[in-house]
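>>> Below is the sequence, then the predicted model.
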Amino acid sequence: MTATTAEDSREREDKAGRAARRPGSAVRNPNRKGRSPIFDAPTPHGLVLRYTALVVVLVISIGPMLWELSTSLKSKAEDVYTQNIQLLPHHPTLGNYGEVQNTIPVWHFALNSLTVAVINVTGNVIGATLAGYVLARLKFKGRKLLLAVFVSTLILPAEVTVISKFQMITSMGLGDSILGVCLPDMIAMVNVLLMRNAFLALPKEVEEAAIIDGANAVQRLRHVGLPAVKGVLSVISIFAFIGAWDDFLWPLLVLQSPNKLTLTVGLSYLNGQWSHDPRTIAAGTMMALLPILALFLLLQRYFFRGVAEGAIKG
């Protein structure tokens, strides 16, 4: 009697397993835990909740940018302080963008910011790649201790190390210079860890085959490692560019000469004693946003590939 019951139970489990593997089967896998019965349900109610959540996130993230764009296109005759929110300008104009150029040397500031961003991106791509590969693939004494030191630096907020970084830059004679702005962030620890994880995800058999063929560490990095981490490199490039382009506190502390100011610091002059127009400030903000959008559109394919690789490998 017991053997018959056990056989019947196994037969039922086998039938349930075959039905679950059959395409279009309505039998659900009992092992799929943590799934929401509302958002994951293919019902009209579930679809409404999904799109409602997407619309809320879209409004929160894109709403301020659209409002800045609308304000930058409004003419002097329109009231931007009214309580009745009007997203579309009644008399759109590009005159506010010309006013930004007449108030501050915006293109010179943008060139300074571009110089800082390019140096930071180059330093992070090269430095983080080399450091990540060393920590992931090369064996040496103290590797785990060095990795622990790198991870411990992420615990401290950036504001805690501002004074020490400023003292180091001034003692090196790099105060009031573009290089002094770039140097502390040329190799970010979080980028090193990203590259380390990317290199760790590579199959060991491929690198072992390259070692058998006589390839040294540099050749293995160039021909085996780099082709497999292009997506992560694009993610690092975008984040490094945005971080350098949008940084305000550190350039404000280091730079004193007006002709060396970056764009974010230079835009603060739009809200000063001689200029205080929210339309002009919004126009300057949109001009600072354009390079970031251009870079993202240029590298979006590699960016999403890198995010997907990180999600799968992590």
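Structure received.
>>> Could you use CA atoms for every contact and neighbour count after this?
Will do.
>>> how about the helices in the stretch 201-314 of the chain?
204-212, 217-220, 230-246, 249-254, 263-266, 278-313 (DSSP state H, counting those that start in this stretch).
>>> Determine which of the ones you listed approaches Ile163 most closely.
helix 249-254 (9.7 Å; Cα to Cα).
>>> Just the buried positions in the closest one, please.
By neighbour count on 16 or more other Cα atoms under 10 Å, the buried set for helix 249-254 is 250-252, 254.
>>> And for stretch 54-73?
Within stretch 54-73, the residues scored as buried using 16+ other Cα under 10 Å are 65, 68-73.
>>> Over to stretch 297-313?
Going by neighbour count (16+ other Cα under 10 Å), the buried part of stretch 297-313 is 299-300, 302-303, 305-306, 309-310.
>>> Distance check, Asn124 against Leu290.
Here Asn124 is placed at a distance of 22 Å from Leu290 (Cα to Cα, to the nearest Å).
>>> What's the local residue count around Ile242?
Here the neighbour count serves as a burial measure; for Ile242 (other Cα atoms under 10 Å) it reads 19.
>>> so who does it touch?
By Cα atoms under 8 Å, 6 or more residues apart in numbering, the contact set of Ile242 is 117, 292.
>>> Distance to Ala117 added to the buried residues of stretch 54-73, as CSV?
Conversion of the buried residues of stretch 54-73 to CSV gives the following (distance: Cα to Cα, whole Å):
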residue, distance to Ala117
Met65, 22
Glu68, 24
Leu69, 24
Ser70, 28
Thr71, 28
Ser72, 25
Leu73, 28
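>>> Around the residue nearest to Val192 when sequence neighbours are not counted, how many other residues sit close by?
For Val192, ignoring the flanking residues on the chain, the nearest one in space by Cα to Cα, 6 or more residues apart in numbering is Ala128 at 4.4 Å. Neighbour count for Ala128, taken as other Cα under 10 Å: 25.
>>> Does Ala128 lie in a helix or a strand, and which?
Element membership for Ala128, per DSSP states H and E: helix 106-137.
>>> which parts of that helix are buried?
By neighbour count with 16+ other Cα under 10 Å, helix 106-137 contains the buried residues 106, 108-110, 112-125, 127-137.
>>> re the thing from before, close enough to count as contact, the residue nearest to Val192 and Phe199?
No. Assessed by Cα atoms under 8 Å, Ala128 is found out of contact with Phe199, at 11.4 Å.
>>> rewinding a little: how far away is the residue nearest to Val192 from Gln101?
Ala128 is 37 Å from Gln101, where distance means Cα to Cα.
>>> Equivalent analysis for Met189, please.
37 Å.
>>> try Leu49
46 Å.
>>> and if you look at Leu54?
38 Å.
>>> all helices of the stretch 1-150 of the chain, in order?
Taking DSSP H, counting those that start in this stretch as the criterion, the stretch 1-150 of the chain contains helices spanning 2-21, 44-72, 95-103, 106-137, 143-153.
>>> structure B:
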Amino acid sequence: MNELKARDTGLIALEINSIKEQTQKIFLLSSIEIGKRLVEAKQLVPHGEWGKWLEDSVDYSQRTANNLMKIYEEYGQDPLSLKGEINESQAITKLNYTQAVALLSIPSEEREDFINKHDLETMSTRELQKAIKEKKELENKLKLSEEKVEREKEEKEKLLKQFKKLEEQAGKDEEKINNLKQQLRTAESKGDEREIEQLTSSLQSAEMSLEDSKRRIETLEKQLKEKPIEVSAIVEQIPEEIQKELDALRKQVSLKNSDNIAKFKFYFESLVKGFDEVLVTLNDIEDHESSEKLKNAVRGLLYKMQEEL
């Protein structure tokens, strides 16, 4: 009687939770061991008879067997001590079987970090599945954002190449026109009507080509202004929750080049900010001729930067 009186409800609850925890570990460990043996058996069962063997021999569906084998492959390669127990320091100790199956959809290199960031002991299966779904949605949004940036970058680079090609063609046309004018003046001084006619025709063709190049250059300039690669703006559009998840995932990446990366980030952000200020200043210049000269200087710098990359 005295022993019974000394046991209060708090102690009983502690014992029950301890038994529950041990049962959870034993069940997960058993699942890993079963999965290990299923992997072994599958290599021995003749092709096409695996489903029948599972049903007749161990009363498992192929889905259950696949989950057990996957649990062994993902959690059972090195989770056990020499005594056959799960190491207490490992994230797997927080899981029950259902959670272990749900977390199979997360890449192994990200799984432990995900487990440590979530209070799995208090989460229901539905809550865990929701958290996993949200993680995937965030990663998908980030991927789409990065793909959008890359598409816009490629489109901008394509336009810049076309722009450069047209400017080169315009330069050649201007040079050709100057040469033809000189030749025409010489032909006129000689009174060579046939040569004058040929040179006049060639001059008209060159001038038409120059005008066409100028029109296309003007069109491309408008396109480049309408579709700028706003690197900083695009980055700012990434939702806060996506950025947090991205930062968490990137903690696993080696930081041995962190100093150089930090320098690059500083200089890159300065470059983007400086370029934005240059564009604003160019738009404020009212003198068209001066503005065009300065724009050409900027284009020349951009081309040189592209060649260096």
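Looks like it came in fine. These numbers come from a predicted model, not from an experiment.
>>> Superposing both, give me the TM-score.
Between these two chains, after superposing, the TM-score reads 0.19 (TM-score structural alignment, normalised by the length of structure 2); 97 aligned residues with a Cα RMSD of 6.2 Å.
>>> about what we covered before: quick check: the farthest pair among the buried residues of stretch 54-73 of structure 1?
Maximum pairwise distance among these (Cα to Cα): 12.7 Å, between Met65 and Leu73.
>>> looking at this, Ser31 of structure 2 is in a helix?
Yes. Looking at Ser31 of structure 2 with DSSP: H, G, I helix; E, B strand; the rest coil, it is inside a helix.
>>> What is the neighbour count of it?
Residues lying near Ser31 of structure 2 (other Cα under 10 Å) number 19.
>>> swap in Leu180 of structure 2?
19.
>>> what's the spacing between it and Ser205 of structure 2?
Between Leu180 of structure 2 and Ser205 of structure 2 the distance, using Cα to Cα, works out to 11 Å.
>>> Also Glu307 of structure 2?
Note on Glu307 of structure 2: its distance to Ser205 of structure 2, by Cα to Cα, is 33 Å.
>>> neighbour count winner among these two?
Ser205 (14 against 8).
>>> Helix or strand: which one has that one?
Here Ser205 of structure 2, judged by DSSP H and E, is contained in helix 193-226.
>>> who does that helix touch, helix- and strand-wise?
Helix 193-226 of structure 2 makes packing contacts with helix 125-190 when contacts are defined by 3 or more Cα pairs under 8 Å, 6 or more residues apart in numbering; DSSP states H and E.
>>> Kindly calculate the angle that the helix it packs on makes with helix 193-226.
For the pair helix 125-190 of structure 2 and helix 193-226, the angle between their directions (axes from the mean of the first three to the mean of the last three Cα atoms, to 10 degrees) equals 160 degrees.
>>> Tell me which other helices or strands helix 125-190 of structure 2 touches.
helix 97-102, helix 193-226, helix 240-250.
>>> and the next element down the chain from the last one?
Next helix or strand after helix 240-250 of structure 2 toward the C-terminus (DSSP H and E): helix 258-284.
>>> any idea which helix or strand comes after the helix holding Ser205 of structure 2?
Sequence-wise, the next helix or strand downstream of helix 193-226 of structure 2 (DSSP H and E) is helix 231-236.
>>> which other helices and strands contact that next one?
Under the contact criterion of 3+ Cα pairs under 8 Å, 6+ apart, the helices and strands touching helix 231-236 of structure 2 comprise helix 258-284.
>>> Buried residues in the helix it packs on, which are they?
Going by 16+ other Cα under 10 Å, helix 258-284 of structure 2 has these buried residues: Leu282.
>>> in the helix or strand just after it, what's buried?
Scanning the chain past helix 258-284 of structure 2 towards its C-terminal end, the next helix or strand to appear is helix 288-308 (assignment: DSSP H and E). Burial within helix 288-308 of structure 2, assessed by neighbour count using 16+ other Cα under 10 Å, is assigned to Ser291.
>>> Run the angle between helix 288-308 of structure 2 and helix 258-284 for me.
160 degrees.
>>> do you know how far Tyr72 of structure 2 is from Met305 of structure 2?
In this structure, Tyr72 of structure 2 lies at 52 Å from Met305 of structure 2, with Cα to Cα as the measure.
>>> which residues sit in contact with Ile292 of structure 1?
Contacts of Ile292 of structure 1 were listed using Cα under 8 Å, 6+ apart, and they are 241-242.
>>> Likewise for Ser209 of structure 2?
Remark: with contacts taken as Cα under 8 Å, 6+ apart, Ser209 of structure 2 is in contact with 170, 173.
>>> switch to 7 Å and redo it
Applying Cα atoms under 7 Å, 6 or more residues apart in numbering, we find Ser209 of structure 2 in contact with Asp173.
>>> One more: Glu154 of structure 2?
Counting by Cα under 7 Å, 6+ apart, Glu154 of structure 2 has no contacts.
>>> Thr129 of structure 1 too?
Residues touching Thr129 of structure 1, when contacts are defined by Cα under 7 Å, 6+ apart, comprise 192, 195.
>>> what's the spacing between it and Val192 of structure 1?
In this structure, Thr129 of structure 1 and Val192 of structure 1 are separated by 7 Å, where distance is defined by Cα to Cα.
>>> try Leu69 of structure 1
Applying Cα to Cα, one obtains 36 Å for the distance of Leu69 of structure 1 from Val192 of structure 1.
>>> Likewise for Lys313 of structure 1?
Relative to Val192 of structure 1, Lys313 of structure 1 is positioned 16 Å away (criterion: Cα to Cα).
>>> Val265 of structure 1 is nearest to which of the helices of the stretch 1-150 of structure 1?
Proximity to Val265 of structure 1, assessed across the helices of the stretch 1-150 of structure 1 by Cα to Cα, is greatest for helix 106-137 (8.5 Å).
>>> could you give the angle of that closest one to helix 278-313?
Here helix 106-137 of structure 1 runs at 10 degrees with respect to helix 278-313, directions being taken by the same axes, to 10 degrees.
>>> got the angle between helix 106-137 of structure 1 and helix 143-153?
Computed by the same axes, to 10 degrees, the angle separating helix 106-137 of structure 1 from helix 143-153 equals 150 degrees.
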